[in-house]
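S.K.: Pasting the sequence and the predicted coordinates here, then a few questions.
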Amino acid sequence: MAAKPVCHNTQEAVPTLRGQLGARVAAYGGLPLPADLNWLWTVGAILCAILALMLLSGLTLTLAYTPDAGLAFGSVEGIERRLPAGWLLRAMHMTGASFFMLALYVHLLRGLYYRSCQPPRRAVWMSGCTLLVMVMVTAFAGYVLPWGQMSYWGADVAGKAVGALPLVGGWLEGLFLGGDAPGTPTLHRMFALHFGLAFLIVGMVVGHIACVHARGSSSPSASAVPERGMLPFHPYFTVRDMLAIVLVALAFVAVMCLWPELITEPANYRPANPLHTPADIEPEWYFLPFYGMMQAVPFKLGGLLLSGGAVAVLFAVPWLDPAHGAGRSTPALLRLGAMAVLIGSAMATACAGLHHMQGGWLLVARLGMVGYYAYFLVFLPLSGRFGREARV
């Protein structure tokens, strides 16, 4: 039996590959999207741009960083003072972390408000929530790496909180810290976690975008076919995405150069001192709501479960919210009021997390925690009763 001839001419294969790539790009640009999408739908593009910046700056910073308890703080100082443009790279990475978390929270709140989690987009919501957890773990690991005062004591608080879990708490604390107290093993673990999760996040983002393309984008009108029809992704939405990225870039540069104190903690510019506990141990601003919840409960396990549950409850939103699944939509004014309560509750617990949990601040934290959980466990399940038939 004669063998099939094999083509060894690579020049014939190149146009074929180029044609396939061009077809995929054209299909991506021609993706139909609802014409009524507002500016909140540009946050996804903003997140992708900031993620690219974080990866490039982070990879460069790793070339001069030393994950050792005796050398980490000095290596960070060396990056800022001796590495060419090192101060700029670190400032971009630090500012990028805050902007990324802010954009991620806005993206999440947009999905909650417009009910973007209902079928057929549950996979989009679940992959987004998984991304949120991965980013939060990565951000915490990155916060420990400079090995300043807040970095050290933040790792100490996190280790003790994990140790409060029954049965496996002691083992998890030892795995996290690598010993009885934060030290070089902790830095090695946090460095590996921070570096490895960054690439996993990129893969998860690709999967999240693939889910959006497979299931279709949601729309403010919450209807399968909006009244204003559909438009291709390019050029109608790419131009707006690029404009949004430019505007965020201007705000990024302004904060980085003019108001760096908004995103930095002065105590973290002092080397870690295990013998001196800061008067107020506080995490980065984007962890403050969960930190406030953890402090609002008098015993560690309850605080840990409630603060972790504040993130875990997001995974249950598609099943807690029956309004869209039943073909009903909640009035916009009611949704807006509930969203205001949710945001206000999160801000209240965040403000309480900045202070000692006693007196008035303890009451504020507990009220904020009640308001936060009430949105998910009371408002969402009951919202269908106040709804009306949705247009399809």
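M.R.: Thanks, I have it. Numbers count the residues shown, from 1 in each chain.
S.K.: going forward, measure contacts and count neighbours with C-alpha atoms only.
M.R.: Fine.
S.K.: In contact with the residue positioned nearest the centre of the chain, which residues?
M.R.: The centroid of the chain falls nearest to Leu132 when counting by C-alpha atoms, centre = their mean (4.1 Å). Leu132 makes contacts with Leu104, as judged by C-alpha atoms under 8 Å, 6 or more residues apart in numbering.
S.K.: buried set for the helix or strand hosting it?
M.R.: Using DSSP states H and E, Leu132 sits in helix 122-144. Residues of helix 122-144 classed as buried by neighbour count (16 or more other C-alpha atoms under 10 Å): 122-132, 134-135, 137-144.
S.K.: for stretch 69-85, same thing?
M.R.: 69, 72-77, 79-80.
S.K.: Just flag the most distant two among those.
M.R.: Ala69 and Glu80 (18.3 Å; C-alpha to C-alpha).
S.K.: follow-up on the earlier one: same for the next helix-or-strand element following the helix holding Leu132, what does it pack against?
M.R.: Remark: after helix 122-144, the chain's next helix or strand is helix 149-163, criterion DSSP H and E. Judged by 3 or more C-alpha pairs under 8 Å, 6 or more residues apart in numbering; DSSP states H and E, helix 149-163 is in contact with helix 122-144, helix 169-177, helix 300-312.
S.K.: ok, and here's another one to check against it:
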Amino acid sequence: MSSHSTTYVPKNAAAKWLESRLPIIGLVHSSFVAFPVPRNLTYFWTFGAILMVMLVIQLVTGIVLAMHYTPHADHAFTSVEHIMRNVEYGWLLRYMHANGASFFFIAVYIHIFRGLFYGSYKAPREVLWILGVIILLLMMATAFMGYVLPWGQMSFWGATVITNLFSVIPLVGDTIVSFLWGGYSVGNPTLNRFFSLHYLLPFMILGVAMLHVWALHVPGNNNPTGVPIKSGKDAVPFHPYMTVKDTFSIVCFLAVYAWFVFYLPNYLGHADNYVPANPSATPAHIVPEWYFLPFYAILRAVPDALLGVILMFASIAVLAFLPWLDTSRVRSGSYRPVFKVLFWGFVVTCLMLGWLGSRPAEGIYVILSQIFTFLYFAYFLIAMPLLGLLEKPLPLPNSITEAVLGKKAASGSGMPVGAAAEPQSKG
């Protein structure tokens, strides 16, 4: 997994025997114990570990729930009620799984915004970034299909609305919709397909996440300055420095997660999903889960259905091209004053799109959705390419140690303070 040679030394004959045949302990040691990380990493760099913990929680609770769930249109809703009322600790498993999806997205959105601000997508981390975008797409597909499984009113009508979107695709749209439905409307075959895919996709996420970690260990971690590691004093071993920090962040994150599970279990859900699916009664306002709302607002921002679908998928796909859209040689947003202002404007744009996605598609809400959709794409397609040509960045530190301790302290420790910093787009 790591491109760094291991310093692991087996302590006994059994360990030596295993290491000579399957050096898995040495691999773990080089990747998660002795692996050098920048000494200035903040708590924003702990969300990768948080996401791995949340993925394990989702896998374990999902597998157990699948043992009691019935993927049939006539029995799905009652099987969920059975889990809640009759299965021992079934209520806990379901609330952990349902709220776990929301907290998974909270962590991944913070992880993405951190990467956007500190330029973690720049060379040589392009593949790492693209794998992250793939994970996001798999997460969204998994969450959507999971939301359909309770077979409540919002589940049924959400599936109907979203799957119908594919019908606007020229030539193959109707074929895709028929495949997803398994017939001529959303029904039992649809539920079976979604259950199968919802069970499969998390294991695909796990596989891509392992590739993501592997891709991280080749160039190493980015850091708040964007300056690459230049000596041993710029780095510390992953254990105990990052393991302690990761553990503290995981405990704090899980404490908030547990608060929602035990005290606000339905706060992030929708009340209509506690009503059995009824194809004859359309809910007054069909909305997806909160983590889809920005993309839902983009979908509804234009009157043309095909253009709306294209913009919705483009809003995610554009992230994969960010390593080439950003033309600045400076990696970290901390040293880019104009970029910093535009970045926080982009954060506000995403929050506004999320709010607009929860509003009815009428009147001023449509106009605002169009404005913020334009701002969303303008950030990537106009601002990012032009900023690299027009912006004057602040002076960069010569090393991570200088950024942490100051120039005098770094000079006193024997660091080559006068050395020119390596171009950040290459480190």
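M.R.: That came through, no problem. What you see is a predicted model; the values in this text were computed from it and never measured.
S.K.: about what we covered before: give the equivalent position in the second structure for the residue nearest to the centre of the first structure.
M.R.: Aligned counterpart of Leu132 of the first structure in the second structure: Leu136 (TM-score structural alignment).
S.K.: what's the answer for Gln295 of the first structure, then?
M.R.: So, by TM-score structural alignment, Gln295 of the first structure is matched to Arg300.
S.K.: Next, the contact list for that match, please.
M.R.: 308, 361, 366, 369.
S.K.: Could you identify which of the residues you listed has the most neighbours?
M.R.: Ser369 (27 neighbours; other C-alpha atoms under 10 Å).
S.K.: Does it touch Phe295 like I think?
M.R.: No - counting by C-alpha atoms under 8 Å, Ser369 of the second structure sits too far from Phe295 to count as a contact (10.4 Å).
S.K.: Between these two, which contacts overlap?
M.R.: Residues touching both Ser369 of the second structure and Phe295 (C-alpha under 8 Å, 6+ apart) are Leu353.
S.K.: before we move on, back to that, so can I have TSV of the helices and strands packed on helix 149-163 of the first structure showing distance to Glu282 of the first structure?
M.R.: Putting these into TSV (distance: least, C-alpha to C-alpha, whole Å) gives the following:
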stretch	distance to Glu282 of the first structure
helix 122-144	12
helix 169-177	19
helix 300-312	15
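S.K.: Of all those helices, which one is nearest Phe195 of the first structure?
M.R.: Per C-alpha to C-alpha, nearest to Phe195 of the first structure of those: helix 122-144, 8.2 Å.
S.K.: Off-centre distance for the closest one?
M.R.: 5 Å (C-alpha atoms, centre = their mean, to the nearest Å).
S.K.: post-alignment, that helix versus the second structure, mean distance?
M.R.: Taken over the aligned residues, the distance from helix 122-144 of the first structure to the second structure averages 0.6 Å (mean C-alpha distance after the TM-score superposition for the first structure).
S.K.: any idea of the angle that helix forms with helix 149-163?
M.R.: Angle of helix 122-144 of the first structure versus helix 149-163, following axes from the mean of the first three to the mean of the last three C-alpha atoms, to 10 degrees, is 130 degrees.
S.K.: could you give the angle of the helix holding Leu132 of the first structure to helix 300-312?
M.R.: 130 degrees.
S.K.: Tell me how many other residues surround the residue mapped onto Ala258 of the second structure from the first structure.
M.R.: In the first structure, Ala258 of the second structure lines up with Val253, judged by TM-score structural alignment. A total of 15 residues lie near Val253 of the first structure under the criterion other C-alpha under 10 Å.
S.K.: check contacts around the counterpart of Leu59 of the second structure in the first structure.
M.R.: Aligned counterpart of Leu59 of the second structure in the first structure: Leu55 (TM-score structural alignment). If you count contacts by C-alpha under 8 Å, 6+ apart, Leu55 of the first structure has them with Ala198.
S.K.: quick one: secondary structure of Leu55 of the first structure?
M.R.: helix (DSSP: H, G, I helix; E, B strand; the rest coil).
S.K.: if I look at the nearest residue to Pro240 of the second structure once chain neighbours are set aside, how far off is Asp246 of the second structure?
M.R.: Closest residue to Pro240 of the second structure apart from its sequence neighbours, by C-alpha to C-alpha, 6 or more residues apart in numbering: Val33 at 7.5 Å. Val33 of the second structure sits at a distance of 13 Å from Asp246 of the second structure (criterion: C-alpha to C-alpha, to the nearest Å).
S.K.: Ala34 of the second structure now?
M.R.: To Asp246 of the second structure, Ala34 of the second structure is 16 Å away according to C-alpha to C-alpha.
S.K.: With Glu402 of the second structure instead?
M.R.: 24 Å.
S.K.: now do Asn99 of the second structure
M.R.: Distance from Asn99 of the second structure to Asp246 of the second structure, by C-alpha to C-alpha: 21 Å.
S.K.: Please point out which of the contacts of Arg300 of the second structure the first structure shares.
M.R.: Retained in the first structure (both residues aligned by TM-score structural alignment, their matches' C-alpha atoms under 8 Å) from the contacts of Arg300 of the second structure: 308, 361.
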